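Asker: Give me a 3D structure for the following:
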Amino acid sequence: MLNEEAGSSTLMRRDEALSHLPTRVAHRTSEKNPPPYGAQHRQEALWEGGNEALPPRWQQFEAPDGNTQYQDDTLVLESSKRPLPGVRLDDPGQLVHPRCEWHISPLGRSYFINHNTQTTSWKKPKPEHPAGSLMPECVMEGHSQCIWSLACLKASCNVISASEDGSIRQWKRDGEPVGKPWYGDGRGVNTLAVSLDETMVVCGSEDGRLRLWNIKEGSMIGEPWEGHDAAVRSLDWSPDALEIATPPIKTSHGWVVAVKYSPQGDKFISGGNGTICVWSRDGKLLIKIKGHDDAVMSLCWSKDGAHIFSGSADHTIRKWRAIDGKELVVLRGHTNAVTSLCLTPNERYIVSASHDCSVRIWDLKTNQAVGDPFLHDNEVWTVATSADGTFIASAGIDKRIYIWSLEAALERHQVGVFCALVFPYPFLMVLVV
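Answerer: Next up, the predicted model:
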């Protein structure tokens, strides 16, 4: 009797343990249609039953931080280092933009649920542009792959772009190209920074090298700089142009994926796995700032060096006091990772780009979003403001650079605020234009 009970208990524990494992699916090579809207299927692991291979349309590669990543034709997902067969994915159901989320089909193919239209599709849905939303002044086309980084020149207000297609391009505000594209070795260019005198631009590439370019001539200066074992995805030039800081590097405080020198040049900040570190220029850790719930993806300083702004994969933008790391403001409104930040020249506003396909303007006096977001057709990776404060440039996965009138956006917001008429009691009424 005791043996029967013990055997029964063992089977129950085994069955309970097995119930938490990902379910293998039969080997198939194609799926005609995504699951219908309202289907309850949730597959949280990639399986191709029995053959220890990834499902069709998926590739495996190593990320700079040593984690394994898996990519299909739409998404890049990071695993928790679980070996094949069976790769656990930690966040199916993630929003790609408001009321639209991605899931994984039984065969391991990404599909998308659009709750706005109550439909499912293999293709990632485009965000809906509300009637009357502000449209871009200009859309620049020429890159053939994702645009990772932008910079606006102060003197000319020209825009410089770096792309996965291996090229760097310069554009006038009206979209006219300036000269021919610049090419290194053809590999993707992930990040760029312009020297203070605007004579040179330094770029970091997928091959782990840095290249210095003459802006006027569009020619490379010297040989590429080597030293990184992985792709360079962020860099910054010191204000005196004597140094360039580049992650990814691993410190005792975790992986660094973003760096930014202070305007005074006496210190710099780094961000990575949810932590911001403030360093002296000679590499001494001054302050360690914690508060974000996910990776820090973008950083910037106020001109006086008193405040730090950070954008994170936790969907928030935060303002910190630089001297002691005290959190001062949390800006919420994005529905996905915040990938890029920049302050307007007067520092009244901060502009953010996000994987939720939007660019937003935030008023730093009210700590509120200004007007409606500017919408792209896909994830936005980079944003920059012109030195004269008249326009915003943004770009990302959709291969285009969008030029938005900052003046028009602010004027529209001010009209909405100042045209509110309130009549005294008993004729209470509010009219908003």
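Asker: When you work out contacts or count neighbours from here on, use the C-alpha atoms and nothing else.
Answerer: Will do.
Asker: okay but S352 is in contact with A369, surely?
Answerer: No - if you go by C-alpha atoms under 8 Å, S352 and A369 don't touch, sitting 10.3 Å apart.
Asker: Next, the structure of the following sequence, for comparison with the previous one:
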Amino acid sequence: MITAVDVIRTKRDGGELSTAQIDWIIDAYTKGAVADEQMSALAMAIFLNGAKPREIADWTAAMIHSGITLNLAGVGKPCVDKHSTGGVGDKITLPLAPLVAVFDVAVPQLSGRGLGHTGGTLDKLESIPGFKVDLTEDEVIEQLKEIGAVICAATGDLAPADKKLYALRDITSTVESIPLIASSIMCKKIAEGADAIVLDVKVGSGAFMKDFAQARELAETMVRLGRDHDVDTRALLTDMSIPLGRTAGNALEVRESVEVLAGGGPEDVVELTVELAKEMLAAAGRMDVDPAAALKDGRAMDAWRKMVAAQGGDVDATLPVAQEFEEIKAETGGYISEMDAYAVGVAAWRLGAGRERQGQPVQAGAGIEILKTVGEQVQAGEAVFRLHTDTPARFPAAMETLAGQWKVGAEPAKRGPIILDRIV
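Answerer: Okay, the predicted model is just below:
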């Protein structure tokens, strides 16, 4: 007979959990037969002692089987999903999904909300008047057939064990465990039923993984988990030491995404969107197409408009704008030499763009415009940041967060590459 105490003791003492132990405790926890206190103890034991590849694979499989899996066989075209581990200004999903859909590839993008310094795709899309993120399985499949792209919330029946465990990890300081991160991400992605998954694993101050070696280990673990479940999985390690693009905040990032879909937008956002699109299209067998051309000629914008309209959004509506703004200006002239992504993310959160706990509302118009980024010249007295909020009392804390987290130097700073590595 398996008990929660025995499972916890095994991992506490550095042992290896059996498949039977893992299947039992995930099932029992999902059904409420294992208490949060017991699962907290097990999560901490895994955090401290790690887990072997076989344990991680079994843990992932057990969480997949805790709920339903989507059957996308009826879509009639290759289905490729993308997942980002989260960063600051990471709005890539918004232009990427319709861009890939241009080439008769379905993108079932089940996304989440922001928590802490990283923004949430659903929060961004909900700044579009009328946009609906809660869809049924039938609605998802029908939209994939007709339009090829859907960005919505996952149903509660998809990997419910992970939903319970994720909330627990967040309040027990066990989020940063590679076995728990990898299994959490991949159980949901595999349960979505896509034929292939492309992972964008962020590295740097604005990412959950600050260290390159740890990020690579996470990417390799997730790729292995996908392949173990016969899902073509590949990963890009991408830089998150400085913010991505020129905005951090919900409506601000939607506006920037539309600029990219219109053939413009910041170079780094365009580059990463195109590189991820190439990976997704290659996984779908579409090697002889040019996603960059589809951004330039309006095809991606057409797919975006169809997707937004299908989900109830008013594609021509004016996006929300915050009631107040303040600027942070350079005291000396020169070139922006450093800009800490984490500080920008926290400042946007403090302005109202993010939430401290699940369920809190966010301000659609709050956030930060980055008027000068790393490598660009700035004059004394020229604005570097523009801060937006509906709550002026939030400005001091946001400004304090940014103080000392960006620098002006005498010489132009060279930005490093966005794509740091590729795992296949």
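Asker: Could you get me the TM-score between them?
Answerer: After superposition, the two chains reach a TM-score (TM-score structural alignment, normalised by the length of structure 2) of 0.25; 172 aligned residues with a C-alpha RMSD of 7.1 Å.
Asker: what about S352 and A369 of structure 1, which has more around it?
Answerer: S352 (29 against 19; other C-alpha atoms under 10 Å).
Asker: How about that one, nearest residue that isn't a chain neighbour?
Answerer: Among residues not flanking S352 of structure 1 along the chain, L341 sits closest, at 4.6 Å (C-alpha to C-alpha, 6 or more residues apart in numbering).
Asker: re the thing from before, which neighbours do S352 and A369 of structure 1 have in common?
Answerer: Listed as contacting both S352 of structure 1 and A369 by C-alpha atoms under 8 Å, 6 or more residues apart in numbering are R360, I361.
Asker: burial of I419 of structure 2, as a residue count?
Answerer: Neighbours of I419 of structure 2 (other C-alpha under 10 Å): 16.
Asker: Repeat that for S310 of structure 1.
Answerer: Quick note: S310 of structure 1 (other C-alpha under 10 Å) scores 25 neighbours.
Asker: OK, contacts around it?
Answerer: Residues in contact with S310 of structure 1 (C-alpha under 8 Å, 6+ apart) are V296, M297, S298, L299, C300, I317, R318, K319, L341.
Asker: Distance of I249 of structure 1 relative to F309 of structure 1?
Answerer: Distance of I249 of structure 1 to F309 of structure 1, computed by C-alpha to C-alpha, to the nearest Å: 21 Å.
Asker: So for those two, which residue has more residues nearby?
Answerer: Using other C-alpha under 10 Å, the more surrounded residue of I249 of structure 1 and F309 is F309, with 23 against 17.
Asker: Surely that one is in a strand?
Answerer: Yes - the assignment for F309 of structure 1 by DSSP: H, G, I helix; E, B strand; the rest coil puts it in a strand.
Asker: Quote the end-to-end distance of stretch 150-169 of structure 1.
Answerer: Using C-alpha to C-alpha, the end-to-end distance of stretch 150-169 of structure 1 comes out at 10 Å.
Asker: Secondary structure, distance to W182 of structure 1 and neighbour count added to the contacts of S310 of structure 1, as a markdown table?
Answerer: Shown next, in a markdown table, are the contacts of S310 of structure 1 (DSSP: H, G, I helix; E, B strand; the rest coil; distance: C-alpha to C-alpha, whole Å; neighbours: other C-alpha atoms under 10 Å):
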| residue | secondary structure | distance to W182 of structure 1 | neighbour count |
| --- | --- | --- | --- |
| V296 | strand | 30 | 27 |
| M297 | strand | 27 | 25 |
| S298 | strand | 26 | 27 |
| L299 | strand | 27 | 24 |
| C300 | strand | 27 | 24 |
| I317 | strand | 34 | 27 |
| R318 | strand | 36 | 18 |
| K319 | strand | 36 | 21 |
| L341 | strand | 26 | 25 |
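Asker: pretty sure L42 of structure 2 is touching K11, no?
Answerer: Yes - L42 of structure 2 lies in contact with K11 (C-alpha under 8 Å); the separation is 7.1 Å.
Asker: do you know how far Q69 of structure 1 is from L77 of structure 1?
Answerer: Relative to L77 of structure 1, and taking C-alpha to C-alpha, Q69 of structure 1 is found at 6 Å.
Asker: Show me which of those two is the more surrounded one.
Answerer: Neighbour count, other C-alpha under 10 Å: between Q69 of structure 1 and L77, Q69 has more, with 19 against 15.
Asker: A strand includes the more buried one, no?
Answerer: Yes - applying three-state DSSP, one finds Q69 of structure 1 inside a strand.
Asker: What's the local residue count around the residue lying closest to it once chain neighbours are set aside?
Answerer: Counting by C-alpha to C-alpha, 6+ apart, Q69 of structure 1 lies nearest to E78, which is 4.4 Å off, once chain neighbours are set aside. Using other C-alpha under 10 Å, E78 of structure 1 is surrounded by 19 other residues.
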